[in-house]
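> Turn this into a structure:
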Amino acid sequence: MPFTVHGLPVSQGIAIGHVHLISHALLEVNHYHVAPRHIEDELARLDEAVATVQGELVGLKAVTTSGQAHSEVGAFVDLQLMMLADPMLVDAARQLVESRRCNAEWALVQQMEHLVEQFRQIEDPYLRERQADVVQVIERLVKVLLGHPGHLPPKRRDGLGTIVVAHDLSPADTIGFRDHNIAGFVTDVGGPTSHTAIVARSLKIPAVVGLHHVRDLLEDDELVIVDGTRGVIIVAPGDEIIEEYRLRRSELEIERSKLNRLRDTRATTLDGESINLMANIEGPKDLPAVKSANADGIGLYRTEFLFIGRDNLPDEDEQYEAYRAVVKAMPSKPVTIRTFDVGNDKALNGVHSRMEPNPALGLRAVRYSLSEPKMFLTQLRALLRASAHGKLQIMVPMLAHAQEIDQCLALIEKAKAELRAEKLKFDEGVQIGGMIEVPAAALSLGMFIRRLAFLSIGTNDLIQYTLAIDRSDEAVVHLYDPLHPAVLKLIAGTIATGARYGLPVSVCGEMAGDLAYTELLLGMGLRNFSMHPGNILEIKQQILRADLGELAPKVQRILKMDEPARIREAVERLVA
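Purely as a prediction, here's the structure:
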């Protein structure tokens, strides 16, 4: 009898196929003592497993550089290779084997739990979910040690694909699946910024995550439907349900193919208003996706990915090359690069850190940068040097106080003076902007307008700080609401104030790339959107159908509402 399971929709589309359960090797690890005379053999077994996994990852890296996999996947493989080489992982496990005379699998799991606990202290949802890298690297090692890597079945003769069902999936796993007819991904854990979600979206494979114990509900080879748009898994569907979803899938595929025709079409509303659609990226490897969507520029370059997971911090020249590569690849288009958004809660190797009782409200983002002026000055010099090659803009995260802006501007002037003295080229008129991510900033925009050239609203953090909600905490995630009246007033007020004073305002959080909010943001007066490059064409299509003359008064009425249910109904009518 058919039944449904509900989770988080993270990659749109519909998949119909047979279940393939991926074993969760970490649940199969036993603890046993190793006799002293066998300790060296156990260490050799661990070393051999490390070498095997390194070889696998290097091979997968070769696939990404050959263009057979998405660039984001290659970045994750790089990160896992670095983790595998980190002394905190394997060397610490070796010490446990020697000191406790235990088996290698158990030692790895113990060290994994220690590191995961450290990651759980990180406030930023994206970076906190990088604990998955630690778990996935350990699981690969454990699978090798246990002798069952777990291969996928061959392609089926009935034409249906394979629905991979796992506790979690690594990007490396997804590359290994490339030669199989993978139709969809389903996992027990994960969220919108988990590996599975990011990779599934980049590969355009339907995925539903956060299903808790879905592996316990399904059997190998069972027929299921994955609705990655609604976050629904239908188990053992009947013929009528299968036919209905096949029809829906065909309609979605037709719509997706039509979107490609919009690549070179300017995003303009029905009443002639031009809208800028820019891309969010983590580094130069994301440029092919940006080019594919023909983005109007880079609205957010997250530079912290140059810093995290390294023994040695990138020097000025390395940063300069990474920034220059992106700027040169976007001739005549703006590239907005955010100074690193890290903190003591994100444990940069080689930098002094201390434990904080509440990292979310502690030394992070611009506060951290100003507390490490030497490191910050190095980044500013690299950014300024890269500005000589195109339209680079510098953006500072999590501003809340006037003195923070003044200190940043003073450091930028210091960096400029040093570069002039060294006769190094840079753009003297490089624009400096700030991110509006806390309510204090949104409610005191005057001090920003007097000092900065542009603003960008980071809706992810703004919503979390306004509502005191951690959107990755399953216990309270149901309270995370982009349509809360307080959130809408802060966003609309920022956009309106920017327009009044002629200061460009963009939105670079997830709301910008969500079709459910496109008309709402347009009606608020937003003209600059920045999002994952894979969302640009869908948002463009929505903009081409929008009439601002009709939207603006409707949105103004919505902003006067204070009942969440009424607001949600009104926003849904905007889309309809």
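> switch to C-alpha atoms for all contacts and neighbour counts from now on
Fine.
> What's the local residue count around residue 47?
When neighbours are counted by other C-alpha atoms under 10 Å, residue 47 registers 17.
> Now do the helices in the stretch 201-350 of the chain.
Using DSSP state H, counting those that start in this stretch, the helices of the stretch 201-350 of the chain run over 214-217, 239-259, 287-293, 316-329.
> distance between the second one and the chain's centre?
With C-alpha atoms, centre = their mean, to the nearest Å as the basis, helix 239-259 stands 28 Å off its chain's centre.
> Counting neighbours, which bits of that helix end up buried?
By 16 or more other C-alpha atoms under 10 Å, the buried positions in helix 239-259 come out as 242, 245-246, 249, 259.
> next one: the third one
By neighbour count, and taking 16+ other C-alpha under 10 Å as the criterion, the buried residues in helix 287-293 are 287, 289-291, 293.
> And this one, please, so the two structures can be compared:
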Amino acid sequence: MSIQVFGLPVSRGVAIGRAVLVASSRVDVAHYFIDAAETDAEIRRLREARDTVAAELEALQRDLPADAPSELSALLDVHLMLLHDDMLATATKQWIVGRRYNAEWALSAQLEVLARQFDEMEDEYLRERKADLEQVVEQMLRAMARRGAAGGPLAHQLLPGGRDGAGEDALVLVANDISPADMMQFKRSVFAGFVTDVGGKTSHTAIVARSLDIPAVVGAREASRIIRQDDWVVIDGDCGVVIVNPSPIVLEEYRFRQRQSELERVRLARLRHTPAVTLDGEPVELLANIELPSDAPAALEAGAVGVGLFRSEFLFMNRNGALPDEEEQVAAYTQAAQAMNGLPVTIRTVDIGADKPLERMTVNDLRHEHALNPALGLRAIRWSLAEPAMFRRQLRAILRASVHGRVRILIPMVAQLREIRQTLEAIERARAQLAEAGQATGDVQVGAMIEVPAAVLILPTILRHFDFVSIGTNDLIQYTLAVDRSDEAVAHCYDPWHPAVLQMLSTTIGMARAAGKEVCVCGEMAGDPAFTELLLGMGLRSFSMHPARIPLIKQRILRADTRKLAARLPAILAHEEPEQEARRLLQL
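Next up, the predicted model:
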């Protein structure tokens, strides 16, 4: 039977494939693909975990006191029976061999299948055995965790659209939630799209989905409970609809839409070498947002004239709390600078906190966990200033890499003069240390991210201290409207068209231009064609976005006349419903 699940569209396009469920577990489960040569090793790890748990259960049985209830011994017998049952052991091996899942993922996937079967049993006693199965699987997962993984995450080594020999059906990822760090493991991997139960349009999970340029729907509530392993799934990233086991007619309709999207993508790609100049002769700078140095070639391929935002925090994630040292960071920043062939690369200092926590966050060597309100807590520049040793390493690394290209530093979440002074002093100290050590550095400009209303209100002060500003619209909207952008329950309140948001954007762009300082928008609005004409009318001439969005935005720019747009701007900003007025005046 076909089922429709509704959520929030966060990354456009259509994905069709078999469902891969990442089940929630009380034990952290690593999810990664393995090479064909590693299947025997993973099966051996599975067998060793089973044998370890079996030995523990048998030892418990032997050591039961004489007066122990007979039910306790019977329960251990049930666990041993489940442990050796073919439904668990043999079927789990099939996930390893057929799908190339690592052992932990294969085991949790098979648990999901069996749990559903138990739920459908009419006999109450048998239904209750699901809890026993979950306990057995949890023991096996813990046993594997104690031994450690045989290999490591290999998702990043797989090519887009390929299954690396593991089959031909496309795969779509279904989960309760996927952290940005976990999403990075799936970068350039086999997944054609993904669906999550939670999340908002500008949560970092959604942003990374767009950076992968794959269709995605978030906030789909019970999707991970409704969809089963290997179900056929259609993800409509334009409408926010997930269709489970579609009928042949519906499936063919979506396959046609896929083909049309691909033709449009090919057509837009022809604009790669066309300069981004408006009809009235205004040149516009189209930059790329990247997460890792390896993303730089894709930026060039898309026609970017530089990197407007290098999110350096992704170098700090998926490391079990071990922060990158100075040399590792120098290598990463140098790689990005050299890959851009002399074009500018703006590196944002680590923006950790809120929905991008590290596995281990410290303050003066003390662990910092469980903030009451992470979005308002120790994040971005606040965390960097609270960890001077970490911050010094990053600043030194960026300054050292600057001799290999046009590197700029961007400071996130600037809000107070005290922070500005401390940050600039830290940069100068790092530069002095390098000079004393005989290390060369380039001429590095320093910019501030405008992400909180306070920054807009003290913008004259910020412009006096920094060389340029970059507007992070995602957080600016969140903090202006007091809306958690990761929470689907208030997603309807997150409104980039809100009059207060547009006034802040217009004010920031106008004041920066009047001061002769460069201003760029690097948030999601920069890559949204619905806002291109509006931002051009405000005077913006520098947009930074995911590389995949550049051709579409360039097309809008080539058709725009900034003089006409600027003349219509006051009416839009003065209207109590600016979106409606913009659609009328700009014909969006």
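> care to give me the TM-score?
Here the superposed chains carry a TM-score of 0.71, computed using TM-score structural alignment, normalised by the length of structure 1; 483 aligned residues with a C-alpha RMSD of 4.6 Å.
> so which of the buried residues of helix 287-293 of structure 1 comes closest to residue 450 of structure 1?
Nearest to residue 450 of structure 1 among the buried residues of helix 287-293 of structure 1: residue 290, at 32.5 Å, using C-alpha to C-alpha.
> which residue lines up with the closest one in structure 2?
Aligned by TM-score structural alignment, residue 290 of structure 1 pairs with residue 299 of structure 2.
> State the distance from the nearest residue to residue 292 of structure 1 once chain neighbours are set aside to residue 538 of structure 1.
Among residues not flanking residue 292 of structure 1 along the chain, residue 263 sits closest, at 7.7 Å (C-alpha to C-alpha, 6 or more residues apart in numbering). The spacing between residue 263 of structure 1 and residue 538 of structure 1, counted by C-alpha to C-alpha, to the nearest Å, is 10 Å.
> Check residue 105 of structure 1 too.
Taking C-alpha to C-alpha as the measure, residue 105 of structure 1 and residue 538 of structure 1 are separated by 46 Å.
> Looking at these two now, which is surrounded by more residues?
Taking neighbours as other C-alpha under 10 Å, residue 105 of structure 1 and residue 538 compare with residue 105 leading, 27 against 17.
> Which residue in structure 2 aligns with the more buried one?
By TM-score structural alignment, residue 105 of structure 1 lines up with residue 137.
> And for residue 485 of structure 1?
So, by TM-score structural alignment, residue 485 of structure 1 is matched to residue 499.
> Any figure for the gap between its match and residue 581 of structure 2?
11 Å.
> what is in contact with those two at once?
residue 575 (C-alpha atoms under 8 Å, 6 or more residues apart in numbering).
> does residue 74 of structure 2 sit in a helix or strand, and which one?
When elements are assigned from DSSP states H and E, residue 74 of structure 2 belongs to helix 70-84.
> any idea of the angle the helix or strand just after that helix forms with helix 70-84?
Sequence-wise, the next helix or strand downstream of helix 70-84 of structure 2 (DSSP H and E) is helix 86-99. Angle, helix 86-99 of structure 2 to helix 70-84, by axes from the mean of the first three to the mean of the last three C-alpha atoms, to 10 degrees: 30 degrees.
> Now find how far off-centre helix 86-99 of structure 2 is within its chain.
On C-alpha atoms, centre = their mean, the centre of helix 86-99 of structure 2 falls 30 Å from the chain's centre.
> one step back: got TSV for the buried residues of helix 239-259 of structure 1, with distance to residue 348 of structure 1 too?
Formatted as TSV, these follow (distance: C-alpha to C-alpha, whole Å):
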residue	distance to residue 348 of structure 1
242	50
245	47
246	48
249	44
259	41
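> picking that back up, and the equivalent of the residue nearest to residue 292 of structure 1 over in structure 2, how many neighbours?
In structure 2, the residue matched to residue 263 of structure 1 (TM-score structural alignment) is residue 272. Residue 272 of structure 2 has 16 neighbouring residues, counting by other C-alpha under 10 Å.
> Residue 549 is in contact with residue 272 of structure 2, correct?
No - in terms of C-alpha atoms under 8 Å, residue 272 of structure 2 does not count as a neighbour of residue 549; the distance is 11.6 Å.
> Please pull up the equivalent of residue 417 of structure 2 in structure 1.
In structure 1, residue 417 of structure 2 lands on residue 402 (TM-score structural alignment).
> And its match, how far from residue 304 of structure 1?
For residue 402 of structure 1, the distance to residue 304 of structure 1 equals 24 Å [C-alpha to C-alpha].
> Show me the strands in the stretch 301-450 of structure 1, by range?
334-338, 391-396, 431-436 (DSSP state E, counting those that start in this stretch).
> Lovely, talk soon.
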